[in-house]
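A.B. asks: here's a sequence, model it:
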Amino acid sequence: MTGEEAAQFQALFDRLVRGVEEVVLGKQHVIRLAFTALFSEGHLLLEDVPGTGKTSLARAIAQSVRGTSNRVQFTPDLLPGDITGVSIYDQRGGTFEFHRGPVFANIVLADEINRASPKTQSALLEVMEEGQVTADGVTHQVTGPFMVIATQNPIEQAGTYRLPEAQLDRFLMKASIGYPDHAATVRILEGAARRAHDVRVAPVLSAESVVEVAALARTVFVDPTINDYVARLVDATRTSPEVRLGASVRGALALIRTAKTYAASQGRHYVTPDDVKALAEPVLAHRLLLDPEAEFDGVSPSRVIGRILVETVPPRSGEDSRADAL
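C.D. replies: As a prediction, this is how the structure comes out:
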């Protein structure tokens, strides 16, 4: 990526963020994280209390891309075939015909994903990792770009099923929207006459353009010292006394991929240690499995990541490292 391409990337990224910010007021940070996940070709998990705009954010992102989008309301009686699709016997032709499920879309909103059974949740594992669905021994490819935006409620546990660690590891990032500040709340109340689903975001990119922009983000320069820094951060999660299961190699790769996109969104064609620091918590925290005693003492994955960032010495700035490499 050149400096000119990075500037163009930043302008496009900011335009997308401004469009969604018309729907989700005062939450620019989480919106930028969401688009970072999109252009890093990953999936996003939104976990927050009811009424904070999780579904509105997911819907607005889907509308900003001129592609296909589907919304699946996860319930305890939802079956895997309801998501991926089913094979139906055609009596006239004497053959089975595969009817595609809602997962065959560019943006898939999995609303309240933790309300479905583990078997149904696991139906998303293959398509989230490999972009394909296998039914009756036949593989069906999902057209790119493909992104799952899942929401879950952390406080209502009745009738819910905790996401398994393998499923959590498939999500590139996990974010929380939180309540709006006073100024944003006033703006929301001023527009109370408009219903949330009546507000639409004008599409900015076609589905094909999303693929091209994501490919451009992959060309951002990463100095070897940045790779070493990420490796040390991930190693520290595995040796932390509060952690029973640390971040996987997939998590380390995710941190590099998102750091590239984040750098480009800032108008830079190289990654700095600050890019890694900014994304370490949303990328790595949900991949940690804490020791039961640490959980009992009130330790959170975010707190562990924060401590590791303080204790792990970063390399020199990206400008100096890149100058040495060139």
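A.B. asks: from here on, contacts and neighbour counts on C-alpha atoms
C.D. replies: OK.
A.B. asks: would you map the strands across the stretch 1-150 of the chain?
C.D. replies: 44-47, 65-66, 69-73, 85-90, 95-100, 107-111, 132-135, 138-141, 147-152 (DSSP state E, counting those that start in this stretch).
A.B. asks: what's the shortest one packed up against?
C.D. replies: On a contact count with 3 or more CA pairs under 8 Å, 6 or more residues apart in numbering; DSSP states H and E, strand 65-66 meets strand 205-206, helix 207-217.
A.B. asks: what's the first one packed up against?
C.D. replies: Strand 205-206 sits against strand 65-66, with contacts defined as 3+ CA pairs under 8 Å, 6+ apart.
A.B. asks: could you find the closest non-adjacent residue to Pro315?
C.D. replies: Leaving out its chain neighbours, the residue that sits closest to Pro315 by CA to CA, 6 or more residues apart in numbering is Thr225, at 6.2 Å.
A.B. asks: picking that back up, including mean neighbour count and distance to Val276, could the helices and strands packed on strand 65-66 go into CSV?
C.D. replies: Shown next, in CSV, are the helices and strands packed on strand 65-66 (neighbours: other CA atoms under 10 Å; distance: least, CA to CA, whole Å):
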stretch, mean neighbour count, distance to Val276
strand 205-206, 16, 27
helix 207-217, 18, 15
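A.B. asks: between the ones you listed, which gets nearest to Ala7?
C.D. replies: Closest to Ala7 of those, according to CA to CA: helix 207-217, at 12.0 Å.
A.B. asks: got the contact list for that closest one?
C.D. replies: 1, 9, 38-41, 65-67, 106, 144-145, 260-261, 264 (CA atoms under 8 Å, 6 or more residues apart in numbering).
A.B. asks: coming back round to it: got the helices and strands packed on strand 65-66 as CSV, with distance to Val310 columns?
C.D. replies: Output for these, formatted as CSV (distance: least, CA to CA, whole Å):
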stretch, distance to Val310
strand 205-206, 38
helix 207-217, 28
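A.B. asks: mind checking these for the one nearest to Leu79?
C.D. replies: Closest among these, using CA to CA: helix 207-217, at 28.5 Å.
A.B. asks: before we move on, back to that, of the helices and strands packed on strand 65-66, which is nearest Leu284?
C.D. replies: Nearest of those (CA to CA): helix 207-217, 20.4 Å.
A.B. asks: check which residues of the next helix or strand after the closest one are buried.
C.D. replies: Next along the chain after helix 207-217, taking DSSP states H and E as the criterion, comes helix 224-239. Neighbour-count burial for helix 224-239, counted by 16 or more other CA atoms under 10 Å, picks out 225-227, 229-238.
A.B. asks: could you point out which element follows helix 224-239?
C.D. replies: strand 243-245.
A.B. asks: which positions within that next one qualify as buried?
C.D. replies: Val243, Leu245.
A.B. asks: could you pull up the contacting residues of the nearest residue to Val72 once chain neighbours are set aside?
C.D. replies: Excluding its sequence neighbours, the residue lying closest to Val72 (CA to CA, 6+ apart) is Ala110, at 5.1 Å. With contacts defined as CA under 8 Å, 6+ apart, Ala110 is in contact with Arg71, Val72, Gln73, Phe74, Val148, Ile149, Ala150, Thr151.
A.B. asks: now the second one, please; I'll put the structures next to each other:
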Amino acid sequence: MTFSPAPITPPELATANQTIGAIVDAVARRVVGQVRLRETMLIGLLTGGHVLLESMPGLAKTTAAESLASAIDGTFKRIQCTPDLLPSDLIGTQIYDANTGEFVTKLGPVHANFVLLDEINRSSAKTQSAMLEAMQERQTTIGGERYQLPKPFLVIATQNPIEQEGTYVLAEAQLDRFMLKDVLDYPTPREEAEILQRIDQGVFDSALEPVCHADDILHLQSLAKRVYLDPAVTEYIVSIAYVSRNPEQYLPRELAQLVQVGASPRASINFTAGARALALLHGRNHVVPEDVRNLAHRVLRHRILLGFEAEAQNVTPEQVIDAMIAAVRTP
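C.D. replies: So this is what the prediction gives:
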């Protein structure tokens, strides 16, 4: 028996559009440009997924995450990852209380609605793995006791592409836990001038007033799951994942031989959830193929592993992904 969720009604869609619009406007007051960054974070928020951001320093990643948290009246924690960071520094630990003679649990900064892991690749593999339970299970285990994380819960991790000394490359299994990976660009000259003007106007000196609350986000998450996904679009998503695992059948030989590992079924799951969220962000109650193509780079760039020959030939994952998309018929 196939489960079919109730379609989103026009009043529900109108309310969702109003809430999303208020969040977007609130974040835009603090973050100039970076439209795709805002969209990526909202997709992660509406799906319960997590986001990996790669960019040069100073491109408003922290400002955007903190502004989004303030807009929904959520808690925000920023963790600067360093090689000496311990798992207990993230999830929490038990502290002995001499007055009572008992151990008291002190929860770590991961127990927040929004957690920014700054330069995650600077933390050790042991510390990186400590985040797996939190990201996947939405809980931490301290002293044998389980502690549920707040809802909504979103991890936004960043990594710097130019500094590799003293870093620990994220394992493929860890990368696969991130729903989306986005690569940010510098602002345009006009946007950069606007940033300077807003600094002079004191825009960043005052607190950002919340425009909604956590319950509103949970409602949006439930609506996103009800966005209609046609079977033809599902087949489109599965076909893209299949091509990534069998590139020799669909891509030119010079490209196919560069692909070492294709996308796992988790990519198809994330495509499905992300496309539904993106449709809702665009004010629709149904997914179109363009939603899938829009997400292709963000869903696949950290899941398709290329050999060293690709780097030698200056072939990027995005080029390979574009070839895969072109090899699949659009419904």
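A.B. asks: now check the first structure for the residue matching Pro161 of the second structure.
C.D. replies: Matched by TM-score structural alignment, Pro161 of the second structure corresponds to Pro154 in the first structure.
A.B. asks: that match and Gly246 of the first structure, how far apart?
C.D. replies: Here Pro154 of the first structure is placed at a distance of 22 Å from Gly246 of the first structure (CA to CA, to the nearest Å).
A.B. asks: what of Val65 of the first structure?
C.D. replies: Val65 of the first structure is 35 Å from Gly246 of the first structure, by CA to CA.
A.B. asks: counterpart of the biggest helix by length in the first structure in the second structure, which residues?
C.D. replies: Longest helix in the first structure, counting residues (DSSP state H): helix 3-21. Aligning helix 3-21 of the first structure against the second structure (TM-score structural alignment) gives residues 10-28.
A.B. asks: residue nearest the centroid of the second structure?
C.D. replies: Val51 (1.9 Å; CA atoms, centre = their mean).
A.B. asks: list the residues that contact the residue mapped onto it from the first structure.
C.D. replies: Aligning on TM-score structural alignment places Val51 of the second structure opposite Leu44 in the first structure. Leu44 of the first structure sits next to Ala34, Ala37, Met147, Val148, Ile149, Ala150, Phe171, Leu172, Met173, Lys174, Ala175 when contact means CA under 8 Å, 6+ apart.
A.B. asks: show me what Ala175 of the first structure aligns to in the second structure.
C.D. replies: Residue pairing (TM-score structural alignment): Ala175 of the first structure is matched to Asp182 of the second structure.
A.B. asks: sorry, wrong one. I was asking about Leu33 of the first structure.
C.D. replies: Per TM-score structural alignment, Leu33 of the first structure is aligned with Thr40.
A.B. asks: ok, now Val103 of the first structure?
C.D. replies: Val103 of the first structure maps onto Val110 in the second structure, by TM-score structural alignment.
A.B. asks: was I right about that match contacting Pro87?
C.D. replies: No. Checked against CA atoms under 8 Å, the pair Val110 of the second structure and Pro87 is beyond contact range at 10.4 Å.
A.B. asks: neighbour count: those two, which is higher?
C.D. replies: Val110 (28 against 19; other CA atoms under 10 Å).
A.B. asks: list the buried residues of the match of helix 3-21 of the first structure.
C.D. replies: In stretch 10-28 of the second structure, counting by 16+ other CA under 10 Å, buried: Leu13, Ala16, Asn17, Thr19, Ile20, Ala22, Ile23, Val24, Ala26, Val27, Ala28.
A.B. asks: count the neighbours of Leu278 of the second structure for me.
C.D. replies: 27.
A.B. asks: got it, and Gln136 of the second structure?
C.D. replies: 13.
A.B. asks: how about the contacts made by it?
C.D. replies: Taking CA under 8 Å, 6+ apart as the criterion, Gln136 of the second structure is in contact with Arg177.
A.B. asks: so what corresponds to it in the first structure?
C.D. replies: Match for Gln136 of the second structure (TM-score structural alignment): Glu129.
A.B. asks: I'd like the distance between the counterpart of Asn285 of the second structure in the first structure and Leu288 of the first structure.
C.D. replies: In the first structure, the residue paired with Asn285 of the second structure is His269, using TM-score structural alignment. Separation of His269 of the first structure from Leu288 of the first structure (CA to CA) stands at 30 Å.
A.B. asks: next one: Phe9 of the first structure
C.D. replies: Distance from Phe9 of the first structure to Leu288 of the first structure, by CA to CA: 32 Å.
A.B. asks: what's the burial count for Ser70 of the second structure?
C.D. replies: Quick note: Ser70 of the second structure (other CA under 10 Å) scores 23 neighbours.
A.B. asks: now swap in Gly144 of the second structure and tell me
C.D. replies: Gly144 of the second structure: 7 neighbours (other CA under 10 Å).
A.B. asks: so what's it up against?
C.D. replies: Going by CA under 8 Å, 6+ apart, Gly144 of the second structure touches no other residue.
A.B. asks: and stretch 6-15 of the first structure, how far from the chain's centre?
C.D. replies: Relative to its parent chain, stretch 6-15 of the first structure has a centroid offset of 19 Å by CA atoms, centre = their mean, to the nearest Å.
A.B. asks: report the angle between the longest helix of the first structure and helix 207-217.
C.D. replies: Following axes from the mean of the first three to the mean of the last three CA atoms, to 10 degrees, one obtains 130 degrees for the angle between helix 3-21 of the first structure and helix 207-217.
A.B. asks: ok, which of the helices and strands packed on strand 65-66 of the first structure comes nearest Tyr161 of the first structure?
C.D. replies: Relative to Tyr161 of the first structure, the nearest member of these by CA to CA is helix 207-217, separated by 32.8 Å.
A.B. asks: in the second structure, point out the residues matching that closest one.
C.D. replies: The aligned range for helix 207-217 of the first structure is 214-224, by TM-score structural alignment.
A.B. asks: now that stretch on the first structure. Mean distance?
C.D. replies: Its aligned residues in the first structure lie a mean 1.3 Å from stretch 214-224 of the second structure after superposition (mean CA distance after the TM-score superposition for the first structure).
A.B. asks: what's the distance between that stretch and the middle of its chain?
C.D. replies: That offset, for stretch 214-224 of the second structure, works out to 17 Å (CA atoms, centre = their mean).
A.B. asks: tell me who's in contact with the residue nearest to Gly44 of the second structure when sequence neighbours are not counted.
C.D. replies: Among residues not flanking Gly44 of the second structure along the chain, His50 sits closest, at 5.5 Å (CA to CA, 6+ apart). By CA under 8 Å, 6+ apart, His50 of the second structure lies in contact with Gly44, Met135, Leu154, Val155, Ile156, Arg177, Phe178, Met179, Leu180.
A.B. asks: just among those residues, which is most surrounded?
C.D. replies: Highest count within the contacts of His50 of the second structure by other CA under 10 Å belongs to Leu180, 30 neighbours.
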